[in-house]
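> quick check, what structure comes out for this input:
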Amino acid sequence: MSGKSRAEQRFERHLRDHLLVEYRQLMDEDQESEETLEAHALLTDAVNARATDLHLDPFPDQYRVRLRIDGMMVDAMEVSYDQGRRLVNQFKAMATLDPIPSVRCNEGSFVYSLDETDLDLRVTAIPCVSGDKLAIRVLSPPEAVQDIQELGIPSEGVEWIRRWMDATGGMFLVAGPTGSGKTTTLYALLHELKLSDSHVITLEDPVEYEIPGINQIQVDPMHDLTFANGTQAMLRLDPDYVLIGEIRDVPSAQAGISVATSGRSLMGTLHSRDAVGTITALRNLGLDDYEIAANLGLVAAQRLVRKLCPECRTKGKPDNIEKQWLRQCGREVPDETWIPVGCPACNNLGFRGRIGVFEVWQLTEDDYARILRHEDELSLRHSLIERGQPLMLDDGLAKVEEGFTTLRELLRTGVLLSHHSPSELDTQEK
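Got it, this is the predicted structure:
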């Protein structure tokens, strides 16, 4: 599982060769024109390669440049230590960070214009043993996803979400690990809400993207604009919907509950491996069971998996690892499944882009009763399986069958890890 496929290795070599040619051309130019050209050239190539993150990793005698493309880390090139330090300083200057080697974590941002598109770049510098490591997150405007149906949410889940949007009050949480597309899902909802006759306000840290027609507030503790007093101020503005960018600590959790109990509709993201896991996460953030049961209305959990290239995908047999995992999950092993091949359209990777794998949990009276009895995740998940609730695994296998992705992608992103068949649950309980 840890090794890279031949297609991924070929793509890394191609990307590395391309970047090295451009970089050497820049090194041949005079020093004055070199000041920011190197960083700009590297950014342009990274964006053109559809990278969402750019990493500069220090080693004793060199720097390694790596890109995250469709969720996978790709080794792009290696440069000398001095050249790497110069790149780090250039990016720090662009993000208005102190170019002196870091002694603590520093964060900054800047806007980069490419082909008439403004990209918001978030820069994080942290000291390592061999020097400063730099991570740059590329935030592209989510213009392509303005309808929640385009995200890949199952039709029943879309119906539940839109029903929640038409109601008044309660919490809708989008759950998943870092980098699973939670913010994109919420912003797709905001795009729909801005077209309605509702008053929408967000309280975020940080504001990921600006959406015209939505009132977005940036948390700023240095100027006493925290989740706590920001929420109190928002409620005086009489909103219909409130978005809290991420519920990640006790203050943001309490802010979310105060919004939901006031009769407003609250949207937020939460780190959790699946929908049922949000209950444990909220409990760990200090919320009581009665607060959760009284306010939580809907949860959407998600992962991002790589999409098969439609130009070259083909049918093949599942391998032994995929068969073993499917049997452990209590699922039938198909005779054939879709597998990647590689062609010029996908840079010979076999994949291009990503798609979401979802589970949408609309809580019922039985669920609320179980929460009030302080039942754990295992019991709650077992009850969902017994009543036929579609889980993330079901949506993932449906997308595999339709040819959107592969079994190995579900396995790699952990979709298969968090679910068990009813027979396995019975065995564990005994």
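> contacts, neighbours, all on C-alpha from now
Fine.
> with adjacent residues omitted, what lies nearest to residue 392?
residue 359 (4.5 Å; C-alpha to C-alpha, 6 or more residues apart in numbering).
> equivalent analysis for residue 291, please.
Here the residue nearest residue 291, using C-alpha to C-alpha, 6+ apart, is residue 257, at 7.4 Å.
> tell me which helix or strand that neighbour sits in.
helix 250-261 (DSSP states H and E).
> in that helix, what's buried?
252-261 (16 or more other C-alpha atoms under 10 Å).
> cool, stretch 240-247 as well?
For stretch 240-247, by 16+ other C-alpha under 10 Å, it's 240-247.
> next: stretch 101-111.
For stretch 101-111, by 16+ other C-alpha under 10 Å, it's 102, 107-110.
> same deal with stretch 192-206?
193-194, 199-204.
> here's the other one to compare against:
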Amino acid sequence: MNTSFTFSGQLLKAALLRESTDIHFSPFPSATNIYFRILGKRMLYKKITPQHYHLLLSHYKFISGMDIGETRKPQNGAYQYQQNNASYSLRLSTLPLNNMESLAIRILPQDQQYSLQDLFLFPYQVKRIKEWIANRSGLILLTGPTGSGKTTALYTLLETILKEKSYQTITLEDPIEKELQDILQVQVNEKAGVTYQTGLKAALRHDPDIIMIGEIRDKYTASFVFEAALTGHLVLSTLHAKNAVGTIQRLLEMGIRKMDIIQTLIAVASTQLIPLHMPNTVQKRAAILELLEGEYLEKAVKGVDVHDFQLETFEKLRRKAFAYGFINEETYHETK
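You can find the predicted model right below:
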């Protein structure tokens, strides 16, 4: 286990040095490939022997609270990691394969502070999202694929709002990805009896102004989120969807009634991360947003093709980013 501990430390240091967001272990009979996800791209870091991987996997399962002996079921675990006075939350998950298990590690920096201007490319879109928060009730959704920065954006939005005005803010999360100041965070734990329903009932007794629900994952959670928004509070949440109109389709597929969407949903901000290529700057990514609200949102719910109107789609936004020199031609075509 000592060798595994040493290699684990070296591996995490290498991943952090490259500003990786994820580490993937792909086991095969001859070798296990280790990949880093950097700026959205998966890059091979190293190959190790199956024996070495088995020891490393046992080490990670042990320190993250998983059952080392369980190999037939998917498992999730968490581990707090410190390096150079910086704190990171590691979210680990295993996936059973044929006679082996794969492992994925999500790296969540706990000390990094972002501004909305750091995260989003166009300032006018930041201004519009902040205006949505003036609503005292209803639902605001941040949507996009896995790894598009939805949760980071949601956390940053909450932190920005609380710097400008005092709101009683309560989150229901599974899991809590980052500890926030001045926000009451509730860890949903079905096994311990802390469900979204019991968490919401308890949260409502704390007189919240804003309720944040980590992610809409299924029909049950979708119904719950809309129920929370109907209590007369402002609710923020995230959902996996390809684009803004796709968000509406997903809600309908989850059984949410059209009238409930129209009456409850304030707006949708669908995110897409694009790598910036500006001279003399550190390479980074920023988000462009499809914003769906008001009459466009209602038309989308009713099945009208809002792309025929002046809706700023990802295609139009990428074209604008290219015209302004934020991205190069290769990136423009890559992200189409």
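> after superposition, what's the TM-score here?
With the length set by TM-score structural alignment, normalised by the length of the second structure, the two chains reach a TM-score of 0.93; 335 aligned residues with a C-alpha RMSD of 2.0 Å.
> can you show me the helices along the second structure?
For the second structure, the helices defined by DSSP state H occupy 2-17, 50-63, 116-119, 123-132, 150-164, 196-204, 219-229, 244-253, 258-264, 294-301, 314-323, 329-334.
> deepest-packed of those helices, please.
helix 244-253 (a mean of 20; mean count of other C-alpha atoms under 10 Å).
> matching residues in the first structure for that helix?
Here helix 244-253 of the second structure aligns to the first structure at residues 275-284, judged by TM-score structural alignment.
> returning to what we had before: tell me who's in contact with the residue nearest to residue 392 of the first structure.
By C-alpha atoms under 8 Å, 6 or more residues apart in numbering, the residues touching residue 359 of the first structure are 153, 157, 274-275, 300-302, 390-392, 395.
> quick one: what's aligned to residue 9 of the first structure in the second structure?
Checking TM-score structural alignment: residue 9 of the first structure goes with nothing.
> can you say which helix or strand has residue 9 of the first structure in it?
helix 6-28.
> chain center to that helix, what's the gap?
27 Å (C-alpha atoms, centre = their mean, to the nearest Å).
> need the counterpart of residue 151 of the second structure in the first structure.
Under TM-score structural alignment, residue 151 of the second structure pairs with residue 183 in the first structure.
> that match against residue 269, yeah?
Yes. Counting by C-alpha atoms under 8 Å, residue 183 of the first structure touches residue 269, with 7.2 Å between them.
> now the common contact residues for these two.
Residues within reach of residue 183 of the first structure and of residue 269 at once, by C-alpha under 8 Å, 6+ apart, are residue 245.
> for residue 109 of the second structure, give its distance to residue 262 of the second structure.
With distances taken as C-alpha to C-alpha, to the nearest Å, residue 109 of the second structure is found 37 Å from residue 262 of the second structure.
> correction: residue 93 of the second structure
Distance of residue 93 of the second structure to residue 262 of the second structure, given as C-alpha to C-alpha: 37 Å.
> for residue 303 of the second structure, same thing?
12 Å.
> what touches both of those two?
Contacts common to residue 303 of the second structure and residue 262, judged by C-alpha under 8 Å, 6+ apart, are absent.
> residues contacting whatever residue of the first structure lines up with residue 110 of the second structure?
If you follow residue 110 of the second structure across to the first structure using TM-score structural alignment, you land on residue 141. Listed by C-alpha under 8 Å, 6+ apart, the contact set of residue 141 of the first structure reads 118-119, 209.
> hmm, back to that, where in the second structure does the helix holding residue 257 of the first structure fall?
Going by TM-score structural alignment: helix 250-261 of the first structure matches residues 219-230.
> quick revisit: restricted to strands, list the buried residues of stretch 192-206 of the first structure.
Taking DSSP state E, the ones among those that sit in strands are 200-204.
> residue 80 of the first structure: which of those is nearest?
Of all these, residue 80 of the first structure sits closest to residue 204, with 39.1 Å by C-alpha to C-alpha.
> show me what the closest one aligns to in the second structure.
That one, residue 204 of the first structure, aligns with residue 173 by TM-score structural alignment.
> next one: residue 87 of the first structure
In the second structure, residue 87 of the first structure lands on residue 56 (TM-score structural alignment).
> what's the separation between the nearest residue to its match once chain neighbours are set aside and residue 285 of the second structure?
Ranked by C-alpha to C-alpha, 6+ apart and with sequence neighbours excluded, the top spatial neighbour of residue 56 of the second structure is residue 4, at 5.2 Å. Distance, residue 4 of the second structure to residue 285 of the second structure, by C-alpha to C-alpha: 33 Å.
> before we move on, what about residue 320 of the second structure?
Using C-alpha to C-alpha, residue 320 of the second structure is found at 16 Å from residue 285 of the second structure.
> check the fit of the helix holding residue 257 of the first structure onto the second structure and give the mean distance.
Aligned to the second structure and superposed, helix 250-261 of the first structure gives a mean residue distance of 1.7 Å (mean C-alpha distance after the TM-score superposition for the first structure).
> got the contact list for that helix?
Residues contacting helix 250-261 of the first structure (C-alpha under 8 Å, 6+ apart): 169-171, 227-228, 231, 235, 242, 244, 246-247, 265-266, 282, 285-287, 291, 295.
> measure how buried the aligned partner of residue 191 of the second structure in the first structure is and give me the count.
Correspondence of residue 191 of the second structure to the first structure, assessed by TM-score structural alignment: residue 222. Applying other C-alpha atoms under 10 Å, we find 7 other residues in the vicinity of residue 222 of the first structure.
> re the thing from before, and the contacts of residue 141 of the first structure, which are buried?
119, 209.
> can you put the contacts of residue 141 of the first structure in TSV and add distance to residue 314 of the first structure?
Listed next are those as TSV, based on distance: C-alpha to C-alpha, whole Å:
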residue	distance to residue 314 of the first structure
118	37
119	35
209	37
